[in-house]
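Asks: Predicted model and sequence follow; I will ask about them next.
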Amino acid sequence: MITIIVVDDHAVVRSGLTMLLSDKPDLQVIGEASEGDEGIQAALALKPDVVLMDFSMPHGKDGLTATVELKKLLPDTSVLILTMHDDDEYLFRAIQAGASGYILKSAPHEELLAAIRSVAAGDAYLYPTATKRLMSEYLDKLKNPENKGTYDSLSEREKEVLALVAKGYANKEIAELLVISVKTVETHKSNVMEKLGLKSRPELVKFAMKKGLLNFE
């Protein structure tokens, strides 16, 4: 029997998921929570095999922060992120936070059930379109080696800006943190993108993740 806690800020969603999962003989929902802190406390008390965690919960602790804390406290509990965001940036942040899987709320019920069983067995799970996209990017790189700049080619200030942009800080916030102008931040960001051969923010986030620059503590 796979035991599950459902963490989502919408009561209707929690109810629907509980009904769906409890109808399966090998699955049992043993708890629910409406935000991250409540989910952590429920997990500590009930020790589930899987926590089905909503990515975005505006009231209380969000899914990523809760995942980081939960994995420290209960490393054997698998976290499956449930989200509406079909975006590589969110996907990589979830993986970096320690989630075992990432699935869209729009996924068919059969896919959700397969994802839960997969992470409960200790495997990783990504929804099919994400897997296909990542494989395509990997194969493209094998076929077309890129002569991009390296992290070491960046100045110390550029490295700071890179890390903060990847963590989601806005230009104005970065300017205040580093005590520089917004225009200077934009210049540094442009230089980083050019030196590393990156074309979009998701690509920048992927690069930062590979370098271990993201920290959700």
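Replies: Done, it's in.
Asks: going forward, measure contacts and count neighbours with C-alpha atoms only.
Replies: Will do.
Asks: Give the helix, strand or coil label for the residue nearest the centre of the chain.
Replies: Central residue of the chain (Cα atoms, centre = their mean): Ala94, 1.4 Å from the mean position. For Ala94, the assignment made with DSSP: H, G, I helix; E, B strand; the rest coil gives helix.
Asks: how near is it to Val205?
Replies: Distance from Ala94 to Val205, counting by Cα to Cα, to the nearest Å: 12 Å.
Asks: do the same with Ala11
Replies: When distance is defined by Cα to Cα, Ala11 is 32 Å away from Val205.
Asks: who has more neighbours, the two?
Replies: Set Ala11 next to Val205 and count neighbours by other Cα atoms under 10 Å: Val205 wins out with 25 against 13.
Asks: State the helix or strand in which that one lies.
Replies: Taking DSSP states H and E as the definition, Val205 sits inside helix 201-210.
Asks: buried set for that helix?
Replies: The neighbour-count check on helix 201-210 (16 or more other Cα atoms under 10 Å) flags 202-209 as buried.
Asks: Which elements pack onto it?
Replies: Identification of packing neighbours for helix 201-210 by 3 or more Cα pairs under 8 Å, 6 or more residues apart in numbering; DSSP states H and E yields helix 88-97, helix 156-166.
Asks: which outside residues touch the first one?
Replies: Counting contacts by Cα atoms under 8 Å, 6 or more residues apart in numbering, the residues outside helix 88-97 that touch it are 64-65, 67-68, 81, 101-102, 130, 202, 205-206, 209, 214, 216.
Asks: Just the residues you listed: which are in strands?
Replies: Per DSSP state E, strands hold the following members of those: 81, 101-102.
Asks: try this one side by side with the last:
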Amino acid sequence: MQKDDITIFLVDDHSIVRQGVHAFLAAQPDMNVIGEAASGEEALKLIPDLIPHVVLMDLLMPGMGGVEAIRQMKQVSPRTQVVVLTSYHEDENIFPALRAGALSYTLKDIRLEELVDIVRRAANGEASLHPHVAARLIQEVRQTRRSVPASFAQLTERELEILRLLAEGCSNTTIAQRLVISEQTVKGHVSNILSKLHMVDRTQAAVFAWQQGLMEKNPARE
């Protein structure tokens, strides 16, 4: 293994999928597959010691699902980038996986050459989305923006997300854990929210969010 190789870990309950992907990625001059697992539980036992650059993760597996595995994986190895590689592109799979901390989401119908590019991009912190997934996310963003009260039109999607959590009574620590970001980043967003809304403190912003109907229009509650 070369010093600058991209280290990769595979998580899929189908051995034939792991074998095929393993063989192709291992043949790349800049990649090294350092481990495999057939379940989320098995992966979480190995990831803390291996700390791979990229994890290729299936979602629907026996035992712990891929979404929970991603959430726990990002807690024990925040720098590891997770690429979802699955056969499913329904909303109930896409959004929870991305919220849990997955960087990229692609489907098993892509060519192996495309997967190589996705892995390289992930190692550099660049997200990749399968066209079906990207189209669904764009649609969701448009619907979300239409449902946002005019009072909050100046807030970004991330700021709206944090304001909703703030209005639910979440602390900065809890928000950071849920969104898989640092507490310092949360504090920065909260400061921006208060500035844009011309509020004095987070309690005032939370009350305003409820008064203006933002929480009733929270997509996560629908």
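Replies: The structure has been received and is ready for your questions. Worth saying up front: this structure is predicted, and the values here are computed from it rather than measured.
Asks: With both chains overlaid, what TM-score comes out?
Replies: Remark: TM-score between the superposed chains equals 0.63 [TM-score structural alignment, normalised by the length of the first structure]; 155 aligned residues with a Cα RMSD of 2.8 Å.
Asks: Make TSV out of the helices and strands packed on helix 201-210 of the first structure and add distance to Tyr138 of the first structure.
Replies: Shown next, in TSV, are these (distance: least, Cα to Cα, whole Å):
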stretch	distance to Tyr138 of the first structure
helix 88-97	14
helix 156-166	21
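Asks: which one in the first structure is aligned with Leu85 of the second structure?
Replies: Aligned by TM-score structural alignment, Leu85 of the second structure pairs with Leu82 of the first structure.
Asks: Compute the number of surrounding residues for that match.
Replies: Neighbour count of Leu82 of the first structure, defined by other Cα under 10 Å: 24.
Asks: quick one: it from Glu158 of the first structure, how far?
Replies: With distances taken as Cα to Cα, Leu82 of the first structure is found 34 Å from Glu158 of the first structure.
Asks: and what of Lys183 of the first structure?
Replies: Counting by Cα to Cα, the gap from Lys183 of the first structure to Glu158 of the first structure is 14 Å.
Asks: more crowded one of the two?
Replies: In this view Lys183 of the first structure and Glu158 are compared by other Cα under 10 Å, and Glu158 has more residues nearby, 20 against 12.
Asks: In contact with that one: list those residues for me.
Replies: By Cα under 8 Å, 6+ apart, the residues touching Glu158 of the first structure are 188-189, 191-192.
Asks: 10 Å instead, please
Replies: Neighbour list for Glu158 of the first structure: 151, 164, 185, 187-193 [criterion: Cα atoms under 10 Å, 6 or more residues apart in numbering].
Asks: In CSV, list those along with secondary structure, neighbour count and distance to Asp87 of the first structure.
Replies: Formatted as CSV, the contacts of Glu158 of the first structure follow (DSSP: H, G, I helix; E, B strand; the rest coil; neighbours: other Cα atoms under 10 Å; distance: Cα to Cα, whole Å):
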residue, secondary structure, neighbour count, distance to Asp87 of the first structure
Tyr151, helix, 16, 24
Leu164, helix, 20, 19
Val185, helix, 24, 25
Thr187, helix, 13, 26
His188, helix, 20, 25
Lys189, helix, 21, 21
Ser190, helix, 14, 22
Asn191, helix, 15, 25
Val192, helix, 22, 22
Met193, helix, 19, 20
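Asks: Quick one: closest of the helices and strands packed on helix 201-210 of the first structure to Glu173 of the first structure.
Replies: helix 156-166 (9.1 Å; Cα to Cα).
Asks: hmm, back to that, the residue nearest to the centre of the first structure matches what in the second structure?
Replies: Using TM-score structural alignment, the partner of Ala94 of the first structure in the second structure is Ala97.
Asks: Am I right that Ser15 of the second structure is in contact with Ala38?
Replies: Yes - contact status for Ser15 of the second structure versus Ala38: in contact at 7.5 Å, counting by Cα atoms under 10 Å.
Asks: any idea how far Val13 of the first structure is from Arg133 of the first structure?
Replies: 28 Å.
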